[in-house]
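K.L.:
Requesting a structural model of the entry that follows:
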Amino acid sequence: MNHAIHYSIIASDLAAHLFEITLTVAEPDPAGQVLCLPAWIPGSYMIREFARNIVQIRADCNGKKVALKKSDKHSWHAAPVTGALVVRYQIYAWDLSVRAAHLDQTHGFFNGSSVFLAARGHEAAAHVVDIVKPAEPACKAWRVATALPELKAKRYGFGTYIAASYDELIDHPVEYGAFALATFTAHGVPHDIVITGQVPNLDMARLQADLKKVCEAQIALFEPRSKRAPMERYLFMTLAVGDGYGGLEHRASTALICARADLPVKGRSEQSDGYRTFLGLCSHEYFHTWNVKRIKPAAFAPYALAAETHTPLLWLFEGFTSYYDDLMLVRSGVIDEPAYFKLLGKTINNVMRGSGRSKQSVAESSFDAWTKYYRQDENAPNAIVSYYTKGSLVALTLDLTIRAETAGKKSLDDVMRALWQRFGRDFYKANGGRGVTEQEVDALFDEVSGLNLRRLLDRAVRGTTDLPLKEVLAPFGVAFAPASVDTAAGLGVRTTRDGNDCKLANVYEKGVAHKAGLSAGDVLIALDGLRIQAANLNDLLHRYRAGDTVTLHAFRRDELMTFTARLALDDAPQVTLTTLEKPPALRKARNAWLGK
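P.N.:
As a prediction, this is how the structure comes out:
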């Protein structure tokens, strides 16, 4: 069963958001070919049931109809045939995200995991895809952006593409439309940037220059001598919208969504918070080229896409990537030191805000990603911890501990390089790499650092006590300071706008609102008789101080309720990070850490 599997895909109805796919299996299973669509996409740990978007499906062989029987929620069993099996089906594509498929008159986008049925037993065969240009006038100027190798197509043109296996096929998303395109090289490897969506006065040259620095810094981190990237080319695919944020990593590309306001503007040299956030997103997804796309947890080698695949190691693969994304921005010179410590301080504050950090370890958070992290409810801050944000602080703690205790001779960089050399570098080669286990990760930290880090790993990864951040930052001349001397009290809530109303999204455990009896979902109406709206709650609270007692009116569903609250200062005060220049040893250690 090594004959190539053939697909054709065309945007058949832009207004109805329908892709038409034809799958041809030259030598189907004599017992009846099984066809299935993944239930989830690597990098996004939630069952998404992509098969629910199949609108209709039919099969034939030699022009005669072939019976298809659905065997489970995402699988079909074709009756035995003699000759090639041809399966035709429609996919409804209206998910404006990086995880599935989207199609309208402005562009088309799809991940293979959401549109290409797998022919069971043929996954190791070559997979050929004809991407057919739509005939509609709106598509006249459309081009194709994908990292899939071309078979009978010009780069960025419609035509035929090829993947060595089904796993490779679904690891190369496709974007097509009338997009902006630019190219830069990073240590000799071409990197393309595609921007879909209207972005007036886009400063593409600045984006190219900044991403080049970040990419070269990351390539050099993993391969400091050869500066050899693990791919022949790389593609940043970005959809610019009015308000959006997200990214998903792939082996030679990333799919991104951002607010168009976050992209750089010609003639404006200042670096906005939004642009800094977008660069951090690009850095994060690019770092995954090594950390999770090639260095993988054992549970993901290979992926089992029919059901949840649990691993306790997402703190390493997502958390460490979250640590390095901003760190590589400052090391590459794209942001300055004050900007980096502002970002780091924000991460620390976010982690300290939720009491869930004292109830769930990052190892548990990793394992429960499918049921808790990706399916958060209003009580999430009080029940769970993010393996992204706390995981990044675990990386910080380990990095600075290793640096301090080895007098700068070793660091987390050395651990990442060891993971790359042993588990990632040869992963996609014949008889190549394998996934890493939790036990191997623990042992590697001790081996590479020359230290005994087991107790710290148990505390940081498998425990729920707060990390010793003040202690590990001190030898690098970084100190905690209150973010504000403001004595105004708060309610201990996170609010969201519901029209003009102020709705409670989260009520933090043991905060003022919790003690007063308020709940997530309540709509605040008045404070001491003054109307509360989405935009004025902080202004009203600013006139009060800790210890003051106030009356709050709120709607819970359609019932008006009254609450008495005794205001207090925030239980999780915000902090900023300040840097010290003396003695010089502190500055020297910090320079080595930040790559100055």
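
K.L.:
Every contact and neighbour count from this point should use C-alpha atoms.
P.N.:
OK.

K.L.:
What count of nearby residues applies to G529?
P.N.:
By other CA atoms under 10 Å, 11 other residues sit near G529.

K.L.:
Another for comparison:
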Amino acid sequence: MIHYRISAFDPKAHYLKVSVHIAQPVQPVQYLRLPNWIPGSYLIRDFAKNITELNVTNNSGKTIHLDTIDKSNWSFKSDEAVIISYYVYAWDLSVRGAHFDQTHAFFNGTSAFLEVVGLEHQACQVTIEQSNISHKNHWKVATGLPKIDTDKQGFGLYQADNYNALIDYPVEMGAFTEIHFSACGVPHTMVITGVFDCDESRLKEDLIKICETEINLFGRPAPVEEYLFQVMVTGSDYGGLEHRNSTALICSRDDLPYKGMQKATDGYLQFLELCSHEYFHTWNVKRIQPKVYQDSDLQTPVYTNQLWWFEGVTSYYDSLILHRAGLVDTPTYLQLLAKQMTRVYRMPGRFKQSVSESSWLTWTKFYQQDENAPNAIISYYTKGSLIALALDLTIRKATQGKKSLDDILLYLWEQFGKTQIGIEDGQIEAICSQVSGVDLSQFFEDYLFGTKDIPFAELFAEFGYHFGLRAQSGLDDLGGDQGGDLVNDAANESVDSALPNHLGANISATPQASLKITHVWHNQPAYQAGLASGDEIIALNGLRIASKAQLDNLLKRHDNNQPLSCHYFRRDELRSTTIKLEAPLKDRVFIRQVPDASSNIKWLS
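P.N.:
Reported below is the predicted structural model:
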């Protein structure tokens, strides 16, 4: 059995101290390695770059020569027990790596624990040790690792079935806030680290509704004996990463509910969606899995076109679960859905890249996006969620409501999730047709492997909903219903509520009281004027422009027939150009229920 020891060693240097005891190394050569990527996040991250002072000694303290093979692989020769010791530099404040300072310590096993090649299928024991800082500050430990012998604070001995299990239990140490609750009889805990203000009672009740809705969707019993939400609170971050019985989350302090909050804020709904999304992965990713991700080699990229299902379907259900749980009413859900759909309709890249290709090339094009991304790629999260929505509506329509996407999901859970059989590329698409009884081959050819827009207006109409596209009403308009009259679509797309013209670029404010271009859309005004990502606009028509509000006001007042002079900095060079504005595209989605619509097929119920 491999035995790891880890402690929060030096908060100023951000060093975690790790040792690995190997009772009987593999003969004649023992290889060691650290993963280059973490499951659920498809980017080569080279975690080994953060390892320092790596050495091997025997039980007598004699140093054993260690060969460095490459950036993340090592080897040594020994026929007796050895201790491998090293430090991990932990300064990545994210859900993917490791972070340690005077306030807390967090790490994933992929950042901290070397794999002992050849012995990776053996059980692993881990001792999480008290250190000066953890003892002084009364830190506790929160992890999904199975306990063997721990104290009241959680320090002590844990055990994992094998190395792949070991690296799937992130660890949080600190003086965190704990929220305990039960969902369908399963103990759940949320630990929250950081500076924040939160209505813990409201959060607890909302989490219970989300977790019970998802457990009941897939069927009891839940596939975990307990579950842990690990939340890091900062000023503006957002993200999550799923694990077998836990999730690591990061959010803005403004996203948490505050005492006295009446209506849920957009930020809080976003946080609940994040919790719903990562919890859904307990079934759809951690147990229903692509075959290529089962025991995959974490040294090199692994390719699949199935992420449309694993992330796209999960993204469809994350907000739908809020509606089914009674946390949002139908108009609010339709607003959330419209904003999600708008993120796709704004991207001209949806006509350049299929969702299947987006999944296959996630290692480069999706996870390493640049300023041209909106013009060149599409997200398998957002477009994948639209495919899931369209698939759900299509199946319900074709079967008169007797089948839905839920049936596909439950089939995969019974046949693949519970049995841990991996899914081959192309298999899910065939299963969708098989389970629904509907030939969906052309559907997938057009929308998964092709780049066609889905005919949502027709699909929604079958269920008594109106789908429409309207023009942008302001620089911060993210989509959704602006009000108006369903009898006349122009009420939602009127000139009064929309910008009469636009730049065709994404703009962000800078600390220098100017506006910086972050993305330029091809063949639109900023592009035609020669502007590029990174350009800093300082004046339009001879007047200083220092805020989005000023730009919004100018765009609403300016006549398209009059060219707009623009002064801007590209790096440190002052330049000028002329912009000819155009009417904005209708790319903001809105969805409404049609009053007294006659439809016998239910979608939201």
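
K.L.:
ok, the alignment partner in the second structure of G529 of the first structure - contacts?
P.N.:
Under the alignment (TM-score structural alignment), G529 of the first structure pairs with G542 in the second structure. For G542 of the second structure, the contact set (CA atoms under 8 Å, 6 or more residues apart in numbering) comprises 565-566.

K.L.:
What distance do you get for Y275 of the first structure to Y340 of the first structure?
P.N.:
Counting by CA to CA, to the nearest Å, the gap from Y275 of the first structure to Y340 of the first structure is 14 Å.

K.L.:
Check T562 of the first structure too.
P.N.:
Distance, T562 of the first structure to Y340 of the first structure, by CA to CA: 44 Å.

K.L.:
Please apply the same query to H74 of the first structure.
P.N.:
45 Å.

K.L.:
again, but for H127 of the first structure
P.N.:
On the measure of CA to CA, H127 of the first structure and Y340 of the first structure end up 44 Å apart.

K.L.:
Kindly report the same for P38 of the first structure.
P.N.:
39 Å.

K.L.:
counterpart of G490 of the first structure in the second structure?
P.N.:
If you follow G490 of the first structure across to the second structure using TM-score structural alignment, you land on H502.

K.L.:
Enumerate every residue touching that match.
P.N.:
Neighbouring residues of H502 of the second structure by CA under 8 Å, 6+ apart: 525, 555, 581-584.

K.L.:
which bit of the second structure covers the lengthiest helix in the first structure?
P.N.:
Ranked by residue count and defined by DSSP state H, the top helix of the first structure is helix 204-222. The alignment of helix 204-222 of the first structure onto the second structure (TM-score structural alignment) spans residues 200-218.

K.L.:
Show me which residues of the matching stretch are buried.
P.N.:
Across stretch 200-218 of the second structure, burial judged by 16 or more other CA atoms under 10 Å covers 200, 203-204, 206-215, 218.

K.L.:
Mean deviation, that stretch versus the first structure?
P.N.:
Taking mean CA distance after the TM-score superposition for the first structure, the mean distance separating stretch 200-218 of the second structure from the aligned residues in the first structure is 0.9 Å.

K.L.:
which position in the second structure aligns with A93 of the first structure?
P.N.:
Aligned partner of A93 of the first structure by TM-score structural alignment: A90.

K.L.:
That match and A388 of the second structure, how far apart?
P.N.:
A90 of the second structure sits at a distance of 38 Å from A388 of the second structure (criterion: CA to CA).

K.L.:
More neighbours: these two, which one.
P.N.:
Between A90 of the second structure and A388, A90 has the larger neighbour count (other CA under 10 Å), namely 24 against 21.

K.L.:
how close does that one get to E120 of the second structure?
P.N.:
A90 of the second structure is 24 Å from E120 of the second structure, by CA to CA.

K.L.:
for P28 of the second structure, same thing?
P.N.:
Per CA to CA, P28 of the second structure is found 17 Å from E120 of the second structure.

K.L.:
More neighbours: which of these two?
P.N.:
Between P28 of the second structure and E120, counted using other CA under 10 Å, E120 has the larger neighbour count: 17 against 10.

K.L.:
Residue in the first structure paired with that one?
P.N.:
So E120 of the second structure corresponds to E123, using TM-score structural alignment.

K.L.:
in which helix or strand would I find that match?
P.N.:
For E123 of the first structure, there is no host helix or strand (DSSP states H and E).

K.L.:
Can you verify my assumption that it contacts A164?
P.N.:
No - using CA atoms under 8 Å, E123 of the first structure makes no contact with A164, being 9.3 Å away.

K.L.:
Give me the more crowded residue out of T562 and Y340 of the first structure.
P.N.:
More crowded of T562 of the first structure and Y340, by other CA under 10 Å: Y340, with 20 against 15.

K.L.:
residues contacting R462 of the first structure?
P.N.:
The contact partners of R462 of the first structure, taken as CA under 8 Å, 6+ apart, are 361-364.

K.L.:
If you rank the residues you listed by neighbours, which is first?
P.N.:
Busiest of the contacts of R462 of the first structure [other CA under 10 Å] is V362, holding 29 neighbours.

K.L.:
who's in contact with the equivalent of that residue over in the second structure?
P.N.:
Correspondence of V362 of the first structure to the second structure, assessed by TM-score structural alignment: V355. Shown in contact with V355 of the second structure (CA under 8 Å, 6+ apart): 308, 378-380, 383-384, 447-451.

K.L.:
Return the residue of the second structure aligned against T401 of the first structure.
P.N.:
Using TM-score structural alignment, T401 of the first structure lines up with T394 in the second structure.

K.L.:
From I431 of the second structure, how far out is its match?
P.N.:
For T394 of the second structure, the distance to I431 of the second structure equals 15 Å [CA to CA].
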